[in-house]
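**Q** After the sequence you'll find the predicted model.
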Amino acid sequence: MPQPAAFQAYPAAPEFQPQVQTVQPQPEVQAPVSEYEAIYGEVRDGGNVIPALDVSKIAKRNLRRQVDYVTDHPVGTIIVDPHARYLYLVQPGGKAMRYAVGVGRAGLVFSGEAKVAYKAQWPRWTPTANMIKRNPDHYARYAKGLEGGIRNPLGARALYLYRDGKDTLYRIHGTNEPWSVGKASSSGCIRLFNQDILDLYKHAPSGVRVVVLNKAQSGKGESS
């Protein structure tokens, strides 16, 4: 009678030990702040807070930049091209700093040369009689003037232009309506983003020469 095979014991399979890995939290990656986000960021000035601008919603042509510019006017001259809706600050080496501007009706009336007689920080504003007549519901409340501040339509700074010692009524100023920069508007002169008028103000001393181009001269200085 055959004998049963001897029982052979095999070692038990090793018990599965799960491998636990400790995952270290990664620091949050911040998107780099672009140059323009810094230029058009929030500014605290004179007790006022100028809001940051969303540069993704601003046309590239309206962002401040240095350009090639051919002109016989000396360095430091401000050249306003209201028809192209740009303002140029002449720099050395055939360059200029270009700022986008919004242009009101008054900004198209004057052309030629003038000087910045004086400058103002957070200027006071009073609507003209024509503005009050045209839109009394909006402007009549400010007939006695509006103190400087973030609600003031002249914005953070203003340059007042005179010719032959007389006020031209032509102003280069900031705005509390940044969406109007680069466009035509019904009132006002030449308006810049508040961040841009702050920059221009620093580089434009009182007495600086200003040249306002007419339609025939428009667009002839800047080279691509």
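**A** Received the coordinates, thanks. Numbers count the residues shown, from 1 in each chain.

**Q** make it CA atoms for all contacts and neighbour counts henceforth
**A** Will do.

**Q** Strands of the chain, start to end?
**A** 43-45, 48-50, 65-69, 78-81, 86-91, 95-100, 102-103, 112-121, 157-163, 166-173, 190-191, 209-212, 222-223 (DSSP state E).

**Q** With Tyr162 as the reference, measure out to the residue nearest to the spatial centre of the chain.
**A** Against the mean C-alpha coordinate of the chain, by Cα atoms, centre = their mean, the closest residue is Phe193 at 4.0 Å. Using Cα to Cα, to the nearest Å, Phe193 is found at 23 Å from Tyr162.

**Q** on that earlier part again, winner for burial among the strands of the chain?
**A** Of all the strands of the chain, strand 190-191 has the most neighbours on average by mean count of other Cα atoms under 10 Å, namely a mean of 33.

**Q** which strands and helices sit next to it?
**A** Applying 3 or more Cα pairs under 8 Å, 6 or more residues apart in numbering; DSSP states H and E, we find strand 190-191 packed against strand 102-103, strand 166-173.

**Q** Next one for the comparison:
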Amino acid sequence: MTRRAALVGLGAMALAGCQTTGSNPRLQAASSAPPAPVIDPYYLQMYAAMPQERFPLPAVDLRRVDPMYFRQVVSYPTRERPGTLVVDTPNRFLYLVMENGQALRYGVGIGRAGFDWGGRARIAYKRAWPRWTPPAEMIARQPELEPYRNGMEPGLDNPLGARALYIFEGNRDTIYRIHGTMEYWTIGKAVSSGCVRLINQDVIDLAARVPNNTPIVVLQGNEGIA
């Protein structure tokens, strides 16, 4: 072999070493990565921006919410009469009982220690874009809340969100609320201070469906279907 031929051969080998091959592990990892989830347009519309609200709501990034917690009609045989709200605390669902063994189901978040009240009560009244007043014991635990002792003005940063439904046991305020949240990624988790939180778009929908004095049942353990 001549020196020229040897140099040509080495150059060809060098060029071959720069070529992309199917054995490149980085490319293999990229090609095997799962595709981004495709969100049903039905749900994209359900959780779209709501610019008509007093404080315009942005769209929900549904990639950060487990689809099982999207608002949906489900089979729900129960002894409760239609129109009743049932909070299934362990499973993080709120049901609005409908006719024919069905219910409209919403995903919820609950308190870190669990929604520690259970039983039967009623929705005494509702408020759109309510003020939030932290209880004195909460302020004692979180002194940074002192500026809101007399209430926080409504808005996107208000912990009660776009709507609040106030739970009373007889004529006694239980201090618990069903309310909206901007932190939609917390739905299905135990993170709040004790109330039942829904995606703002969901709590707006719920508040429009239930009148004052709607009965509510809060299930705490393994009571099963009400």
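**A** Right, received. Where do you want to start? Everything numeric in this text was worked out from a predicted model, so none of it was measured.

**Q** Work out the TM-score between the chains.
**A** In this superposition the chains share a TM-score of 0.79, using TM-score structural alignment, normalised by the length of the first structure; 189 aligned residues with a Cα RMSD of 2.0 Å.

**Q** picking up where we left off before, for the helices and strands packed on strand 190-191 of the first structure, which one sits closest to Gln121 of the first structure?
**A** Evaluated over these, closeness to Gln121 of the first structure peaks at strand 166-173, with 9.9 Å, by Cα to Cα.

**Q** what's the mean gap between that closest one and the aligned bit of the second structure?
**A** After superposition onto the second structure, strand 166-173 of the first structure sits on average 1.0 Å from its aligned residues (mean Cα distance after the TM-score superposition for the first structure).

**Q** residue range for that strand in the second structure?
**A** Mapping strand 166-173 of the first structure onto the second structure (TM-score structural alignment) gives residues 172-179.

**Q** how many neighbours does the aligned residue in the first structure for Leu156 of the second structure have?
**A** Under the alignment (TM-score structural alignment), Leu156 of the second structure pairs with Ile150 of the first structure. Burial of Ile150 of the first structure is recorded as 18 neighbouring residues (other Cα atoms under 10 Å).

**Q** Arg157 is in contact with Ile150 of the first structure, correct?
**A** No. Assessed by Cα atoms under 8 Å, Ile150 of the first structure is found out of contact with Arg157, at 10.8 Å.

**Q** could the helices and strands packed on strand 190-191 of the first structure be laid out in a markdown table, adding distance to Tyr86 of the first structure?
**A** Listed next are these as a markdown table, based on distance: least, Cα to Cα, whole Å:
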| stretch | distance to Tyr86 of the first structure |
| --- | --- |
| strand 102-103 | 8 |
| strand 166-173 | 12 |
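
**Q** among those, which is nearest Ile132 of the first structure?
**A** strand 166-173 (17.1 Å).

**Q** hang on, the earlier thing: dump the strands of the first structure into a markdown table; add distance to Ser34 of the first structure as well.
**A** Compiled in a markdown table, these are given as follows (distance: least, Cα to Cα, whole Å):
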| stretch | distance to Ser34 of the first structure |
| --- | --- |
| strand 43-45 | 16 |
| strand 48-50 | 19 |
| strand 65-69 | 14 |
| strand 78-81 | 27 |
| strand 86-91 | 23 |
| strand 95-100 | 18 |
| strand 102-103 | 24 |
| strand 112-121 | 28 |
| strand 157-163 | 25 |
| strand 166-173 | 26 |
| strand 190-191 | 24 |
| strand 209-212 | 32 |
| strand 222-223 | 25 |
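
**Q** In contact with Val73 of the second structure, which residues are there?
**A** Gln102, Ala103, Leu104, Arg105 (Cα atoms under 8 Å, 6 or more residues apart in numbering).

**Q** let me fix that: Ala226 of the second structure
**A** Thr78, Arg79, Glu80, Val86, Val217, Leu219.

**Q** ok, now how distant is it from Asp88 of the second structure?
**A** Distance from Ala226 of the second structure to Asp88 of the second structure, by Cα to Cα: 9 Å.

**Q** Give me the common contacts of the two.
**A** Leu219.

**Q** For whichever helix in the first structure runs longest, which residues meet the burial criterion?
**A** If you go by DSSP state H, the first structure has its longest helix at helix 194-203. For helix 194-203 of the first structure, the neighbour count (16 or more other Cα atoms under 10 Å) marks Asn194, Gln195, Asp196, Ile197, Leu198, Leu200, Tyr201 as buried.

**Q** What's the fourth one aligned with over in the second structure?
**A** Residue correspondence, TM-score structural alignment: Ile197 of the first structure in this structure matches Val203 in the second structure.

**Q** how near is its match to Gly11 of the second structure?
**A** Taking Cα to Cα, one finds Val203 of the second structure at 69 Å from Gly11 of the second structure.

**Q** ok, the contacts of Val73 of the second structure in the first structure: which stay?
**A** Among those, the ones still in contact in the first structure (both residues aligned by TM-score structural alignment, their matches' Cα atoms under 8 Å) are Gln102, Ala103, Leu104, Arg105.

**Q** Spatially nearest residue to the last one (excluding sequence neighbours)?
**A** This means Arg105 of the second structure. Tyr95 (4.6 Å; Cα to Cα, 6 or more residues apart in numbering).

**Q** corresponding residues in the first structure for the longest helix seen in the second structure?
**A** Counting residues, the longest helix found in the second structure (DSSP H) is helix 3-18. Counting by TM-score structural alignment, helix 3-18 of the second structure lines up with no residues of the first structure.

**Q** what packs against that helix?
**A** Secondary elements touching helix 3-18 of the second structure (3+ Cα pairs under 8 Å, 6+ apart): none.

**Q** just checking, next helix/strand downstream of that helix?
**A** Beyond helix 3-18 of the second structure on the C-terminal side, the first helix or strand identified by DSSP states H and E is helix 25-32.

**Q** In that following helix, which residues are buried?
**A** Judged by neighbour count using 16+ other Cα under 10 Å, helix 25-32 of the second structure contains no buried positions.
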